[in-house]
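Visitor: what would the 3D arrangement of this be:
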Amino acid sequence: MWAKLLDRFLTEMMVEDRLTITYPDGNTRDYGPDSGAHVHLAVTDEETLRALIVNPDLGLGEAYMDERIVPRNCTLEDALTVIIRNRFQGGLPPWLLMANRARFHMRRFIQKNAPKASRQNVAHHYDISDDLYRLFLDEDMQYSCAYFRDDDMTLEQAQIAKKAHIANKLRIEPGMRVLDIGCGWGGMALTLARDYGCDVTGITLSANQLDTAQKRADAEGLSDRIHFNLQDYRHTSGTFDRIVSVGMLEHVGVPNFDTYFGRVAELLDPDGIALIHTIGRSAPPMAHSSWINKYIFPGGYVPSLSELAPAMERSGLWQSDIEIWRLHYAKTIRHWRDRFDANVAEIEAMHDARFVRMFRYYLTVCILSFEHQMQAVYHFQLAHQRNAVPLTRDYLHPRDATAKPAATAPKRDKQHA
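Guide: Below is the predicted model of the structure:
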């Protein structure tokens, strides 16, 4: 039964490339035209056939982790590229379309992300082990999209360029009070305090990240300028000249977008500037990956611009600039995966071979989502005042990409609109 259903599914789906499946009984079947790429997957048991029919996203990921699906004469990336490309070109059977619609409409319940649940979700991924992340991230432990101003940049150079670009957008001046929402291991906060002379408050829900960030601040003699807290953005008080949030909005969840942007507006000084860096979809919303939600980022969600815009509008903040980075994250994760693969033996010793396959699958799926799907990184520059930043983007591109922005305080806009 399950083999027949999968046969029907793949016959409809494969329209651009050739997929060969070796079934558990040893029979082999080809799907798709004899053109394009050709990949071969071996399925080892009947239960995997059922899983691929009931929930292909979850079933494929789990089967790869457990070696119940094995690529033959191709890489994991080769196979996933063909599957993703044809998934959106060919048709899906009615039962999968209905299941996807159901998961999409359930997202408001799945992603409530109350403070206690948010802390548990963050711990699931970020509190695994700092030693793991040190093996594939850059020296500053930036776990977000880098900015490749030049194709030949190293990962370290591109992450430095990312932080400089964000600092330019924030119009940073010495002595400013900065809130870093989702501060990670402290890299952005350390940069703003050390290189720009700011007083930074960093908040995170990860105990591991908090401990590492505090140790880094102590080691650099910056404890008087940086204060890290284990705190939810919903519980933060005070006002700040600048707010930065890099790679945190993806953990907020659809039901909390109004709360998130409302808090940014409340915490931001009347003359302040905020910069929100987030993954987003340049297409209508869709159901989140059930495999990613189960194994990598519980409660996470990649929002479409159409889902974020209403919440930004209701916050009363000006959208003073919106920038879209397209392939930068794919390049970033390729660097991460190369470093991950170079340290596989050490990572497997820390965890096990199944963990290695899980993490490689995660990195590969993410690369392909930026290369073959409508996924990008958004920069939302927000302010209470329409003239909080210059009227052209010239200030963002100084001759020296690492140069600090000119310390010119904008005039306050007395008229509210």
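
Visitor: rest of the way, CA atoms for contacts and neighbours
Guide: Will do.

Visitor: host element of the residue lying closest to residue 72 once chain neighbours are set aside?
Guide: Among residues not flanking residue 72 along the chain, residue 40 sits closest, at 5.2 Å (CA to CA, 6 or more residues apart in numbering). For residue 40, the element it lies in under DSSP states H and E is strand 38-43.

Visitor: which secondary structure elements does that strand sit against?
Guide: strand 18-22, strand 69-72, helix 76-87 (3 or more CA pairs under 8 Å, 6 or more residues apart in numbering; DSSP states H and E).

Visitor: quick one: closest of the ones you listed to residue 359.
Guide: Closest approach to residue 359 among these (CA to CA): helix 76-87, 12.2 Å.

Visitor: could I get the buried residue list for that closest one?
Guide: The neighbour-count check on helix 76-87 (16 or more other CA atoms under 10 Å) flags 76-83, 85-87 as buried.

Visitor: and the helices in the stretch 1-150 of the chain?
Guide: In the stretch 1-150 of the chain, the helices defined using DSSP state H, counting those that start in this stretch lie at 2-13, 46-54, 56-65, 76-87, 94-105, 107-110, 115-126, 130-134.

Visitor: how about these in TSV, adding distance to residue 165?
Guide: Below are these laid out as TSV (distance: least, CA to CA, whole Å):
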stretch	distance to residue 165
helix 2-13	42
helix 46-54	43
helix 56-65	36
helix 76-87	31
helix 94-105	34
helix 107-110	33
helix 115-126	25
helix 130-134	24
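
Visitor: just give the closest residue to residue 148, not the sequence neighbours.
Guide: In space, residue 148 comes closest to residue 158 once its chain neighbours are excluded; the distance is 5.0 Å by CA to CA, 6+ apart.

Visitor: so which elements touch the host helix or strand of the one you found?
Guide: In this structure, residue 158 is located in helix 155-170 according to DSSP H and E. Here helix 155-170 touches helix 187-196, strand 268-281, going by 3+ CA pairs under 8 Å, 6+ apart.

Visitor: which residues touch the residue nearest to residue 148?
Guide: Counting by CA atoms under 8 Å, 6 or more residues apart in numbering, residue 158 makes contact with 146-149.

Visitor: one more, please, to line up against the first structure:
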Amino acid sequence: MALPSGERVCFGDGSQPKVAIRLADQRSVLGLMTDPDLQLGELFMDGRLIVEEGTIFDFLQVVLQDAKETRPSLTVQALDRVRFALRRFAQRNGLTRARTNVAHHYNLNADLYSLFLDPDWQYSCAYFEDEQTDLAQAQLAKKRHIAAKLLIEPQHRILDIGCGWGGLACYLADIAGAEHVTGITLSEEQLGLAQKRADVRGLSDRVSFELMDYRAAKGQFDKIVSVGMFEHVGIDFYDTFFGTCRKLIKDDGVMLLHFIGNSDVPDFTNPWIERYIFPGGHIPSLSEVMPSIERSGLVVTDIEILRLHYARTLRAWRERFMARREEALRIYDERFCRMWEFYLAFSEAAFRFQDIAIFQIQLAPRQENVPLTRDYIARIEAALRERECADTVVPAEMGARDQAALLRSNALTHERSP
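Guide: You can find the predicted model right below:
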């Protein structure tokens, strides 16, 4: 590490990855020492922390892979205690604030997301069934895995809470065969594109999308699914979330909740992520979630933990983004591109080297709503693979390259199916 004075400080034993950074000014040194959780990302965004050898991910790996063995300074410990004490205030996601927080991230220019997401625009953890699986195949496998756990039948009506750009909702109707899927989102940008995608796929009569908070949802549904939305609910609203889901789901229904979770004790949200990427967001521990589930009247019927799947997903996103960084620079400015690179690199490092994972919790009003053993998942997935190959979904708005990627993904998946 090169200091502003010209002095160089070396750490580690010289093993890989080898990284060299330079701090541009003395204030950078002070900021990194007193508040690294916030300042590291800000310094990289502002060009005051310069990576001269390696990448920002390499640097984060060096910092985080042995972080548990390093005791932070008393100043940092005190700041951590303050942030933990104030975390509920930062997550007061009432109706107005929840929509504002969602708009901060999900109403960005859609062209940005097209640079790094898979052809179906799945913006959540993929499911890598083997080492050869690519991003498009893994995102298709994720949808298939979720659909299998929902135990969908032709007469079922489904609620998708936090539906993103509509890819999962379309899959549940078109491939899994649900009678109707209602997707709700707080992002106007996602809503418009989701509606367009359902229309061009000829699914408008079976898939609908609404700009709606989960607290305003009405009706009764056979199945409820929520992927990557629960992180935005906020601790003080967990009872409301699960209580609302219990009111919306039929007594013989099944729910699948897919979210980023903390495998360690409860903690505060990283302040850089909270300020620049996901305001109002929180990565909960199971100990924070389970009491609200128990109070809601829902029964936990299955929990699966996808440990390194999101690290692989984020690696693919980061590589795709960096390969098209010049295009991102034409959409936003250099500081934004640095911010996005740090976000993807930091998130990957957290999943790879810290106690962050994906939890899939299956819930039901009654424990008998789900089969006694988990072998039904593989059976349903096999059937869904056959349907995917018989009726390959290729959105009309895709470019030729993305259409080819999705077709190739489905063909390869079919070759590997039992």
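
Visitor: hmm, back to that, I'd like to know which elements the helix or strand just after the helix holding residue 158 of structure 1 is packed against.
Guide: As assigned by DSSP H and E, the chain's next helix or strand after helix 155-170 of structure 1 is strand 177-181. Counting contacts by 3+ CA pairs under 8 Å, 6+ apart, strand 177-181 of structure 1 is packed against strand 199-204, strand 240-246.

Visitor: where in structure 2 does the longest helix belonging to structure 1 align, residue-wise?
Guide: In structure 1, taking DSSP state H as the definition, the longest helix is helix 353-372. Using TM-score structural alignment, helix 353-372 of structure 1 lines up with residues 334-353 of structure 2.

Visitor: that stretch vs structure 1, average distance?
Guide: Aligned to structure 1 and superposed, stretch 334-353 of structure 2 gives a mean residue distance of 0.8 Å (mean CA distance after the TM-score superposition for structure 1).

Visitor: buried sites along that stretch?
Guide: Buried positions in stretch 334-353 of structure 2, judged by neighbour count with 16+ other CA under 10 Å: 334, 336-353.

Visitor: where does stretch 198-210 of structure 2 end up in structure 1?
Guide: The alignment of stretch 198-210 of structure 2 onto structure 1 (TM-score structural alignment) covers residues 217-229.

Visitor: tell me, what residue is most central in structure 2?
Guide: residue 124 (3.6 Å; CA atoms, centre = their mean).

Visitor: so what does that one match up with in structure 1?
Guide: Counting by TM-score structural alignment, residue 124 of structure 2 corresponds to residue 144 in structure 1.

Visitor: picking that back up, give the other helices and strands that the longest helix of structure 1 contacts.
Guide: Packing contacts for helix 353-372 of structure 1, counted by 3+ CA pairs under 8 Å, 6+ apart, involve helix 56-65, helix 76-87, helix 328-342, helix 344-350.

Visitor: what's next to it, contact-wise?
Guide: Identification of contacts with helix 353-372 of structure 1 by CA under 8 Å, 6+ apart yields 61, 64-66, 76-77, 80-81, 84-85, 292, 296, 326-327, 329-331, 333-334, 336-337, 340, 344, 347-348, 375-376.

Visitor: where does the helix holding residue 158 of structure 1 end up in structure 2?
Guide: Counting by TM-score structural alignment, helix 155-170 of structure 1 corresponds to 135-150 in structure 2.

Visitor: how big is the offset of that stretch relative to structure 1?
Guide: For stretch 135-150 of structure 2, the mean deviation from structure 1 after alignment is 0.7 Å (mean CA distance after the TM-score superposition for structure 1).

Visitor: show me what counts as buried in that stretch.
Guide: Buried residues in stretch 135-150 of structure 2, counted by 16+ other CA under 10 Å: 135-150.

Visitor: next one: stretch 319-338 of structure 1
Guide: Across stretch 319-338 of structure 1, burial judged by 16+ other CA under 10 Å covers 319-321, 324-337.

Visitor: okay, it sits on what stretch of structure 2?
Guide: Stretch 319-338 of structure 1 corresponds to residues 300-319 in structure 2, going by TM-score structural alignment.

Visitor: same question for stretch 46-62 of structure 1.
Guide: Applying TM-score structural alignment, one finds that stretch 46-62 of structure 1 aligns to the residue range 26-42 of structure 2.

Visitor: hmm, back to that, can you give me how far the match of helix 155-170 of structure 1 is from the chain middle?
Guide: Between the centre of stretch 135-150 of structure 2 and the centre of its chain there are 14 Å (CA atoms, centre = their mean, to the nearest Å).

Visitor: check stretch 342-356 of structure 2 too.
Guide: How far stretch 342-356 of structure 2 lies from its chain's middle: 12 Å, per CA atoms, centre = their mean.

Visitor: one more: stretch 202-221 of structure 2?
Guide: Worked out by CA atoms, centre = their mean, stretch 202-221 of structure 2 lies 21 Å from the chain centre.

Visitor: which residues touch it?
Guide: Contacts of stretch 202-221 of structure 2 (CA under 8 Å, 6+ apart): 95, 156-159, 161, 169-170, 173-174, 179-188, 191, 194-195, 198, 240-241, 244, 247-250, 253.

Visitor: from residue 366 of structure 1, how far off is the residue mapped onto residue 61 of structure 2 from structure 1?
Guide: In structure 1, residue 61 of structure 2 lines up with residue 81, judged by TM-score structural alignment. Separation of residue 81 of structure 1 from residue 366 of structure 1 (CA to CA, to the nearest Å): 11 Å.
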